[in-house]
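In: just a sequence and a predicted model for now, questions to come.
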Amino acid sequence: MSSTDSTPARGAEHRTVSRVMAILEVIIASEPEGLRLGELSDAIGAPKSSIHGYARGLVTTGYLREHEGRYLQGPAVSTLLAIGGQQVPVGYHHALEQLSKACDETAILSILVGNSAIIVDLVEPTQTIRASPPMHQRNPLWPVSYGKCFLAFMEPRRRDAYLRRITDNPAEWDRIAEELATVHDTRIGYNRGERNPDLFGVASPILLHGKEVTMAIGLAGPAARMEAQLDRISKSVLEAAELLSNTGARD
């Protein structure tokens, strides 16, 4: 078969993979309530007749489960993560515990996945009012603090392509580029209420020799409380990132 003849088949395969992954992501993000077929169809932007077959297949294989007409995350998702070695190493979790204890705010470990940032582990403080961000959900790289760390150390062509997608304003692009240059130099990224005016975030990249920056550690908490001790928090976050960078967080 010629390459021309195979193109439609490859396109169909890509659409199928994209559709299945979109269904999984939307359902996982909807936990614990789950979604009805119509809601899932609206979220994906595809007809129910198309979505239903994929959803039923995912139920059959255990990646989704159906309860009272609602689709929810199935047990196979957790199994897949365990098989794939996605358990957070002890060294990383211990660093989160120490950081949260030192500053009494929510400590976060985030990873870069494509053009998204995903929180894979966190430790909450003793504070009654605290940041409680959802785990295992895709977040935009901009303007979250750990996303800024990923962008600051990203290959320029990839970073610029991302920035062009989020703004077509040259002045805004220049402002973002300038901030990212500062993040790169200082190894500290800030989110000063840019996504939620009531929350602050501070993050620092974990730099492993010879590897792309795909992990960042940080703190998040109420804006008023974080702003009052931002210098101390920044120092603690940077020290935690440097420790993990130097040790590789080996168990």
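Out: Okay, I see it.
In: going by C-alpha atoms from here, please, whenever you check contacts or count neighbours.
Out: Will do.
In: which of the residues in stretch 9-29 are buried?
Out: Taking 16 or more other Cα atoms under 10 Å as the neighbour-count basis, stretch 9-29 is seen to contain the buried residues 19, 23, 24, 26, 27, 28, 29.
In: for residue 128, which three-state class applies?
Out: Using DSSP: H, G, I helix; E, B strand; the rest coil, the structure places residue 128 in coil.
In: how many neighbouring residues does it have?
Out: If you count neighbours by other Cα atoms under 10 Å, residue 128 ends up with 7.
In: how about residues contacting stretch 37-51?
Out: Judged by Cα atoms under 8 Å, 6 or more residues apart in numbering, the contacts made with stretch 37-51 from elsewhere in the structure are 19, 22, 23, 26, 27, 52, 69, 70, 71.
In: same deal with stretch 124-137?
Out: 25, 28-29, 100-101, 104-107, 118-121, 199, 220-222.
In: which other helices and strands does the helix ranked longest in the chain contact?
Out: Using DSSP state H, we find that the single longest helix of the chain is helix 3-29. With contacts defined as 3 or more Cα pairs under 8 Å, 6 or more residues apart in numbering; DSSP states H and E, the packing partners of helix 3-29 are helix 37-44, helix 48-60, strand 70-73.
In: do a quick rundown of the helices in the stretch 151-251 of the chain.
Out: All helices of the stretch 151-251 of the chain, identified by DSSP state H, counting those that start in this stretch, fall at 156-166, 170-186, 223-228, 230-247.
In: ok, and here's another one to check against it:
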Amino acid sequence: MESPIKSLERAMRLAEAVAEAKDGVGVADLARRLALPKTTVHRLLSAFVELGYMEKDEAHGRYRLTAKWLSLVTRFLADLDVRQVARRELEALAEETGEVIHLVVLNEGEAVYIDKVEGRQTIRMHSRIGHRAPLHCTAAGKTLLAHQPPERRDAILRRHGLPRHTPRTITDEATLIRHLADIRARGVAFDHEENEPGITCVAAPIFDHTGAIVAALSISGPTERMTPRLPALAERARAAGAAISARLGHPDASSAPPPDEECAYRRISGTRNGRRPSAADPYQSIQFHKNCRSAGTVHTRKRTWKAESPRSDEATSSVRPLPASSLS
């Protein structure tokens, strides 16, 4: 007699095979694909039909999944807590990088820290869960803002403006909008002392099953320690964001970075053509290289980043606590 586990395995393999068939599938095809007897396939299909999880097209003898599966998925997704789902990745990032890791959401036009894992470094960024920070000058905030619909993005900018926090803060709206488009293309955002002197951060988006951004994670630390590692940290943040997104049901999480036709090799130097970047557009010295060899970078199938010079990230003395009710 077949074990219950083996029977369940066969049933789920069959359900997955039916799900993959766009126009439905018949008993013979399923038996061939799964290497199962036709009698077994027919018995399992009949059970799924009786339970309401499949339907049979009598005219063509094909089986399809029904919407009843959605009720299971909907209940599962409703119970997902991004903090709970992300925690393992946050802890792994903190252990691997030694830096402070934040989980951040958008709330009333500001970035709100809903979780944090301390790194092992003695000198590190100071922040607290529940603090608020501006969107336009923090890595996590810019990530959240970059993935908003244009109408909502513009409404947020009108409401909150672009106040200067450091000499590196982007305060020109047109410059910021171009910068946000670049963030969407790269899949990561940087903050080089734009919000807090001496602090550099990198952040990546987290998407849910609908493809909407629900949070951002960031790696934050002293500029001196972060800058040499930014390329590796950027890739690690992006991978962690994709892993969390996949656990939240995002269907395309594994393809977050764009293709490498144009390698985002970014250089922010102190000068450009003998002139210093303007305060309004500190990113004006960004250069994109289609031929990575000219920049001395190995061109791989993954998008490549070169470390940028300092700017910054999140929590500062200007942030204010989030009401406890918002964190429950």
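Out: Arrived safely. Source: prediction; values computed, not measured.
In: pick out the most distant pair among the contacts of stretch 37-51 of structure 1.
Out: Of all pairs drawn from the contacts of stretch 37-51 of structure 1, the widest gap by Cα to Cα lies between 19 and 69 and measures 20.4 Å.
In: buried stuff in stretch 193-212 of structure 1?
Out: So for stretch 193-212 of structure 1, counting by 16+ other Cα under 10 Å, buried means 199, 200, 201, 202, 203, 204, 205, 206, 207, 208.
In: now the last one: closest residue in space that isn't a chain neighbour?
Out: Spelled out, that is residue 208 of structure 1. Using Cα to Cα, 6 or more residues apart in numbering and skipping residues adjacent in sequence, the residue nearest residue 208 of structure 1 is residue 245, 5.4 Å away.
In: same check, this time on the fifth one
Out: Nearest residue to residue 203 of structure 1 in three dimensions, chain neighbours excluded: residue 218, at 3.9 Å (Cα to Cα, 6+ apart).
In: next, the contact list for that neighbour, please.
Out: Neighbour list for residue 218 of structure 1: 107, 108, 109, 145, 146, 201, 202, 203, 204, 237 [criterion: Cα under 8 Å, 6+ apart].
In: continuing past the helix or strand containing residue 82 of structure 1, what's the next helix or strand?
Out: Using DSSP states H and E, residue 82 of structure 1 maps to helix 75-83. Read in the C-terminal direction, the helix or strand following helix 75-83 of structure 1 is helix 90-103, with elements assigned using DSSP H and E.
In: what's the average distance of the following helix or strand past that next one to structure 2?
Out: Heading C-terminal from helix 90-103 of structure 1, the first helix or strand you meet, by DSSP H and E, is strand 106-113. Here strand 106-113 of structure 1 is compared with structure 2 after superposition; its mean distance to the aligned residues, by mean Cα distance after the TM-score superposition for structure 1, is 0.8 Å.
In: give the aligned range of strand 106-113 of structure 1 in structure 2.
Out: Strand 106-113 of structure 1 falls opposite residues 100-107 of structure 2 when the two are matched by TM-score structural alignment.
In: in the matching stretch, which residues are buried?
Out: Residues 100, 101, 102, 103, 104, 105, 106 are the ones in stretch 100-107 of structure 2 that count as buried (16+ other Cα under 10 Å).
In: the third one against residue 116, yeah?
Out: Yes: the pair formed by residue 102 of structure 2 and residue 116 meets the contact definition of Cα atoms under 8 Å, at 4.5 Å.
In: one step back: gap between the residue nearest to residue 208 of structure 1 and residue 214 of structure 1?
Out: Counting by Cα to Cα, to the nearest Å, the gap between residue 245 of structure 1 and residue 214 of structure 1 amounts to 12 Å.
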